[in-house]
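K.L.:
sequence first, then the predicted structure, then my questions.
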Amino acid sequence: MADPARHVLQTIFGYEDFRPLQGEVIDRLMAGGDALVILPTGGGKSLCYQIPSIARDGVGVVVSPLIALMGDQVAALRQAGVRAAYLNSTLDPAEAQGVEAELVAGELDLLYIAPERLNSPRTLALLERAPLALFAIDEAHCVSQWGHDFRPDYIQLAVLKERFPGVPTVALTATADEPTRREIADRLGLREAQWFIGGFDRPNIRYRIDQADGRPRERLLRFIQSEHPGEAGIVYCLSRKRVDEVAAWLAERGVTALPYHAGLSGEEREMNQRRFVNEEGVVVVATIAFGMGIDKPDVRFVAHLNLPKSIEAYYQETGRAGRDGLPADAWMLYGLQDVITLRQMVDSSEAEEARKRVERQKLEAMLGLCELTTCRRQALLGYFGDELAEPCGNCDTCLQPPETWDATVAAQKALSCVHRTGQRFGVGYLTDVLLGKTNERMERLGHHRVSTFGIGTELNATQWRGVYRQLIARGLLAVDAEGHGGLRLTEASRPVLRGETALHLRRETKPAKPAGDKRQTVSFTDPTDQALWEALRDCRRAVAEERGVAPFMVFHDATLQEMVRVRPTSVGHFAELSGVGERKLDEFAADFLAVLREHAG
C-alpha cells in the first residue's frame, strides 16, 4: 500500500488501518487503474475514492445522484480538513463560478456533482481544463435498466471514459448481482476495470419479518418505544397517503416523526431531511424516495410497513441502518394486500413483457424471503451469491424458529374454493364461503350451494387469509391485474389439488414479541459510565450547533463509546481514538477532554 494513502487515512480520517478490500481498491486507483467496487452499506466505500482523490494530484470528481445530500457530504469532509465542494443548482451563479475557479486552479481535493450537470457540454469542457485525479460514480447500480433505482442520466456517464480515457474511474454500489455488475461495467465503459466484491453480510443488523395482520401502527409504536426510544430510524411505506398518516399518528404519540415523499414541497422535504441528519432521535416516515446516499451513521432501525418490490430494494433500504457497525434492526410487517397490490402493479404496468417477467421474478424472491422458515440472512446473502456456512443466530427465524404444519388439505380446500366460485373473487369473499358465512351477494350468485361452502370451519378468518397469502406467495394462485384482487389457479396448483404434492406452511401465530435482548444500542451497566456518555453527547451536540453541522460529523457514537471505555487524559491519548484525525484533534480535543476530566472520579 502506498504510504501517501495510509498517511491520509491516519492523519485526516483518524483510522489506523484499512477495512477489507479498501486497501486493494485504493492501491488500484493510486496506480491509475479502473475499479468496480461492490461493498455493503457501511463497508467504507466512500474512503475508497476519497483517499486517492486527496493523495493523488488533481481533484476527484464524485458523481452523486442526490443534490440534497451533497452539502452534508461536503460539510463532513471539510470538518476533517479536506478541500471539498459541490456543483449543483442550489448554488447561485457567483458561488458556482467560485467553485469552478477552484476546480480549474487545482485547489480542490473532491468535487461532488449530479449526473445531469456532469453530462452537460459546458461541464465536460470545464473538466477538460481541470487537473483530474479520478472519477467516482457512486450508487452505480442506477445505470441498470433492470434495477430498482434506474436513472437514465447514469447511462450517459459512458462519456467519461470516451473523453477522459487516462483518468482512473471507480464505480461503487452496495447492491448488484452478477448480471447488474456486468451491465455497470459495460455501460460505463469499464471493460478493463478490476472487480472488488466484498461480502454482503451486515452482521450488526437483526432481520425481522412478521405478518401485518392486526394493528400495524400500534406494533410499530411498541417496537420503537420498547427497543429504540429516542433513537433515529426510517419507516418505509408504499404510498404517500400512508406516509402522512403514519408520521402524524406517531407524532401524536410522542415520537419525533417527520414525513418525506415527492408530494411534499421541496422546502418541506429539505427541512425534514435536514432535521433527520442534524438532530438526534428523529424518525422519518417515507416512501422509497428517501435514503439513497444518506451518510448518517447512527440510524438504529429501518422499518417497513409494506413489502418492498425486490430483495435488492430491501437490502438497499435496510442497509441504511447501523452504518457505524453498532447493533441495528431491520423490522418489517407485510400482509396479503401487499402481495396483491404489488402483483397487480407488475401485471398492469405498461412495461415490455421481458421487464415484467424480471420484476415478477424479483417479487417472487422477495416473497420467498418473507415466507421461509430457515435463516433469513443465509437466504438474503445467497441471493447475491454470498455464502454463510451456518445460520446467523441474529434474525427472527434463528431466534424464534417458526412453526410449520401440514397444510395440504387446507390448501386443497382453498384452491377448490377458488375454482368452484369461478376464479374471480378476492380473499375476503373466498374466506366467507369456506366459513359458511352467507350474505345477499353470495345467495344471489348461488355460492352458498357450492361444495366448498362451510367446509373450512377448522380455521378462522385470519388463518385462512394466511393460507391464501402463502399460496399466492408460492405461485399457486395468481392475482388479476384489473385491481379487483380476484384470484385464479395457476399450473403450479395442479399437483397440490391432485394430492401429488404435500404442502407445509408457516403456522399463523400472534404477533411475535421483541426478539432477545433490549436493542437500545448504547446503555452502560455502570451509572458513572452512563453519566459520562450523556455528558459527551451533550458536548458533541453543543460543538455541532456552534459549527452548524450534524453531531455525527463531529464524532460518531462509536468514538464516544471508545472515550467512555478508554477515558483518555491527554491530547496524545485522545489522538489514539478511532475516528480522530489531526483536524478534529486540534478543534475538538480540548472540549471533550474537559468533560472527561469532570467525570474522572
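P.N.:
Nice, I can see it.
K.L.:
CA only for contacts and neighbour counts going forward, please
P.N.:
Noted.
K.L.:
show me where the stretch 401-550 of the chain has its strands.
P.N.:
Taking DSSP state E, counting those that start in this stretch, the strands of the stretch 401-550 of the chain run over residues 404-406, 477-479, 487-489, 504-506.
K.L.:
give me the distance from the second one to the chain's centre.
P.N.:
It refers to strand 477-479. The chain centroid and the centroid of strand 477-479 are separated by 29 Å under C-alpha atoms, centre = their mean, to the nearest Å.
K.L.:
so which other helices or strands are in contact with it?
P.N.:
In terms of contacts (3 or more C-alpha pairs under 8 Å, 6 or more residues apart in numbering; DSSP states H and E), strand 477-479 is packed against helix 336-348, helix 461-473, strand 487-489.
K.L.:
give me the buried positions along that strand.
P.N.:
For strand 477-479, burial by neighbour count (16 or more other C-alpha atoms under 10 Å) applies to 477, 478, 479.
K.L.:
start and end of stretch 303-323, how far apart?
P.N.:
15 Å (C-alpha to C-alpha, to the nearest Å).
K.L.:
any idea how far residue 148 is from residue 175?
P.N.:
Applying C-alpha to C-alpha, the value for residue 148 to residue 175 is 10 Å.
K.L.:
which neighbours do the two share?
P.N.:
Common contacts of residue 148 and residue 175 (C-alpha atoms under 8 Å, 6 or more residues apart in numbering): residue 312.
K.L.:
below is structure B, check it against A:
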Amino acid sequence: MQATANQSGKSGKHIQRLLRTVFGVTRLRAGQQDVIDSVLAGRDTLAIMPTGSGKSLCYQLPAALLPGATLVVSPLISLMKDQLEKLHELGITAVQLNSSLSRTEEDEAIARISQGGRLIIFCTPERLASPDFLSLLASAPPSLVVIDEAHCISQWGHDFRPAYLEIAAALRALGRPPVLALTATATGEVIDDIDTQLEARKLQVINTGIYRANLRYRVIQVTNAGEKQDEVLRLLRETAGVGIVYAATVKAVEDLAARLAELGESVTCYHGKLAARERKHNQDLFMNGERRIMVATNAFGMGIDKPDTRFVIHLQVPANLEAYYQESGRAGRDGLPADCTLLYFQEDKRVQQFFLAKHYPTAEEVAAIVAAAQTLPATFAFAALASSLPEFSDGHLKVCLKLLKDGKLLRQDRKLGYRLTAPSSATPSYAQLAQIYVDKQERDKQALEQMVAYAQSGLCRWKLLLDYFGDAGDFERCCTCDNCLSPPALAAPISLDEFPPAPAEAPPPAPAPQIAVGSRVRVPRYQIGTVLSVAGDQVTIAFPENTTRTFMAEFVVPA
C-alpha cells in the first residue's frame, strides 16, 4: 500500500512545478518538506505545526501525487466546506460526505468515490465508523488517510472526542493505509496516546515548534465582573481590525453580544445552543467581513481560518494551556502582528472547575457493559450493545469500550464488530481500568492550575507556553508580551531610599530564606500577601483586593 515519490515516478522538478502551477507556492517551508517526504515514503507521520504554517499543503500535495484517493477525517463540517471550496478553486477534485448534504448531493459524492482514482475525500470520524462507508471505500482503499486535529484522538487531549476512538479499527478495515496525523499542539503524553490509538507503525513525529513571533500575549488582571466588562469595551474600541472574544458559557456570550449590539458595535455570536442554520449564518457574517466582532464559546474555533483576525480576547480562563494556545492562535494567521489578551478574574476559575466535574466511567459501569455484552452473540455490533444499555449515551459507551480495548478485554474486527476476549493473569481489573479516568480528572485539575499560574506569572508569556509544550530550547524572552515590555517587578519601582546603604566593610549577605508557595510574605511598600508561584528568582504574590504582583526574591521576606 505504501508509495514512495520514486515509485510514483515523481521527480523533485515535478513537485516544484505542481507547487507553482497548482498551489501558487514557490517553495516549501522546512517543516512542510519533511512531512511531505515522510508521507510520500509511506510512513505513518504525526505533524505538529503551529496554526497558519501550512498543514493542509502537507496532504494536498501528496494527494496530487499518490495514485488513489486521500481520505481526510475532519471534526467539523464547516471546516470541510471551507477546504472543499479552496480545493475546487485550485482545480483539485474533492468531495465531502457529512450530514449537511442533501440526498442528491450525497448520491453524487458516493458516485464519484465509486469511480476510484485520484481525489480527496472529506468525512467526519462518525462517518468513517460507518460500515456502509467503509464498504464504499473497500473497492479502492485510499492511498493515504489524514487525521486532522489529531489531538482529539487522545484522552489526554484538550478536546477529547470519543468518535475518534473508532479510527484504528476503520484503518484496519481499509487494509491499514499510511496515516498522516495533523495538530497544532501536542504534549509528550498526547503524542504517545496518538501513537497508541492509531496503532501506528514506527510513527514519524515532525514537530516544527509552536512559536509565532507575530502574536503578542498579555494578561489583564481584573477585580470584579464590572471591571472585566469595562476592559472588554476598552480593548474593542482601542484595537483596530476584526477579532474574536471567547467566553466560557453560553450566558456570558449572549450577555456580552447583546451589550455590544446595544452600544452599536458590529457584532455577532456563536455557541452550541444556537440552531445549526443560525450558527452557520453568524459564522458567515464574521468570515465574510460583515461583522467585526465574534463573541463565542469554544464551539467556534477548530479549523476557523480567517487570516486577518487581529485580536483574540478571552473573557475567562480556559481549562488548560493547550486550549488557550489553540484559541488564541486563531489570531494573526496572515503573519501580521496580532494581540492575544486574557482577562483574569480569580473567581472565573470556578467556572472551569464546574466543567471539569465530568462523569467518567466507573468500575461498576465497565462491569455492566461486560455483563450486557455476554448476553449478545460472540461478535456484536455497537448498536446492539447500545440498545441493551439505554442508560448509557453513545459517547460514554464508546469511552467505556475504549477502556476495555486498552485492557485487552475487548477487540474490534475489520468489520467494526466487537468481541470479548478471555481475561488472563495480566488482565487489569475493572477498578484499575476506571482508575485511568480518575487520573485524567486529576491531570485536568493540574492543567487548570497551570493555566491559572500562567495568568498570574510575571515571566515571559511565550517562554511559559514553550516550557509547557517542551519546546523552549534556549528561548529566553519574546520581547513583545506584557511581562517583557513591562516586567511586573519593575512596574512599581521600589525607592532605594527605603533601604539603608550597606557599610563599606559589609559582611556577605545572609542567604535568602526559602519561600514556599502558599506562605505569607511581606515586601517593602506593600501589605502582607500570599505566594502564588516561585519561578527562579521571581516570586508572584497575591495581595488584598485581588492585586497580583511579581518581585525579585531578594525583596521578599516571610511575614
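P.N.:
Right, received. Where do you want to start? Only a predicted model underlies this, so the values are computations on that prediction, with no experimental measurement involved.
K.L.:
any idea what the TM-score is?
P.N.:
TM-score of the superposed chains, computed with TM-score structural alignment, normalised by the length of the second structure, equals 0.72; 433 aligned residues with a C-alpha RMSD of 3.1 Å.
K.L.:
need the helices and strands packed on strand 477-479 of the first structure in CSV (columns: distance to residue 592 of the first structure and mean neighbour count).
P.N.:
Conversion of these to CSV gives the following (distance: least, C-alpha to C-alpha, whole Å; neighbours: other C-alpha atoms under 10 Å):
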stretch, distance to residue 592 of the first structure, mean neighbour count
helix 336-348, 49, 19
helix 461-473, 54, 20
strand 487-489, 63, 21
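K.L.:
closest one to residue 309 of the first structure among these?
P.N.:
Closest approach to residue 309 of the first structure among these is made by helix 336-348 (7.0 Å; C-alpha to C-alpha).
K.L.:
now that closest one, how far from the chain's geometric center?
P.N.:
22 Å.
K.L.:
again with stretch 268-279 of the first structure
P.N.:
Computed by C-alpha atoms, centre = their mean, the chain-centroid distance of stretch 268-279 of the first structure equals 18 Å.
K.L.:
matching residues in the second structure for that stretch?
P.N.:
Aligning stretch 268-279 of the first structure against the second structure (TM-score structural alignment) gives residues 278-289.
K.L.:
closest one to residue 503 of the first structure among the helices and strands packed on strand 477-479 of the first structure?
P.N.:
Among those, helix 461-473 comes nearest to residue 503 of the first structure, with 9.8 Å by C-alpha to C-alpha.
K.L.:
just checking, what packs against the closest one?
P.N.:
helix 336-348, helix 353-371, helix 408-420, helix 427-435, strand 477-479.
K.L.:
ranking these by burial, who's on top?
P.N.:
The highest average neighbour count among these, using mean count of other C-alpha atoms under 10 Å, belongs to strand 477-479 at a mean of 23.
K.L.:
quick revisit: who's more crowded, residue 148 and residue 175 of the first structure?
P.N.:
Taking neighbours as other C-alpha atoms under 10 Å, residue 148 of the first structure and residue 175 compare with residue 175 leading, 26 against 18.
K.L.:
mind telling me what the more buried one corresponds to in the second structure?
P.N.:
Following TM-score structural alignment, the counterpart assigned to residue 175 of the first structure within the second structure is residue 185.
K.L.:
what sits against its match?
P.N.:
When contacts are taken as C-alpha under 8 Å, 6+ apart, residue 185 of the second structure is in contact with 48, 49, 50, 151, 210, 322, 326, 469.
K.L.:
do the same with residue 71 of the first structure
P.N.:
residue 86.
K.L.:
now do residue 476 of the second structure
P.N.:
460, 463.
K.L.:
mind checking the longest helix of the first structure?
P.N.:
Counting residues, the longest helix found in the first structure (DSSP state H) is helix 527-547.
K.L.:
equivalent range in the second structure for the next helix or strand after that one?
P.N.:
Counting by DSSP states H and E, the element after helix 527-547 of the first structure in chain order, helix or strand, is helix 551-554. In the comparison with the second structure, helix 551-554 of the first structure aligns to no range at all (TM-score structural alignment).
K.L.:
helix 551-554 of the first structure: how far from the chain's middle?
P.N.:
Relative to its parent chain, helix 551-554 of the first structure has a centroid offset of 21 Å by C-alpha atoms, centre = their mean.
K.L.:
surely residue 250 of the second structure touches residue 274?
P.N.:
No: Residue 250 of the second structure is beyond contact range of residue 274, at 9.6 Å (criterion: C-alpha atoms under 8 Å).
K.L.:
circling back to that earlier point, out of the contacts of residue 185 of the second structure, who's the most crowded?
P.N.:
Neighbour max across these (other C-alpha under 10 Å) = residue 151, 28 neighbours.
K.L.:
right, I'll call it a day here.
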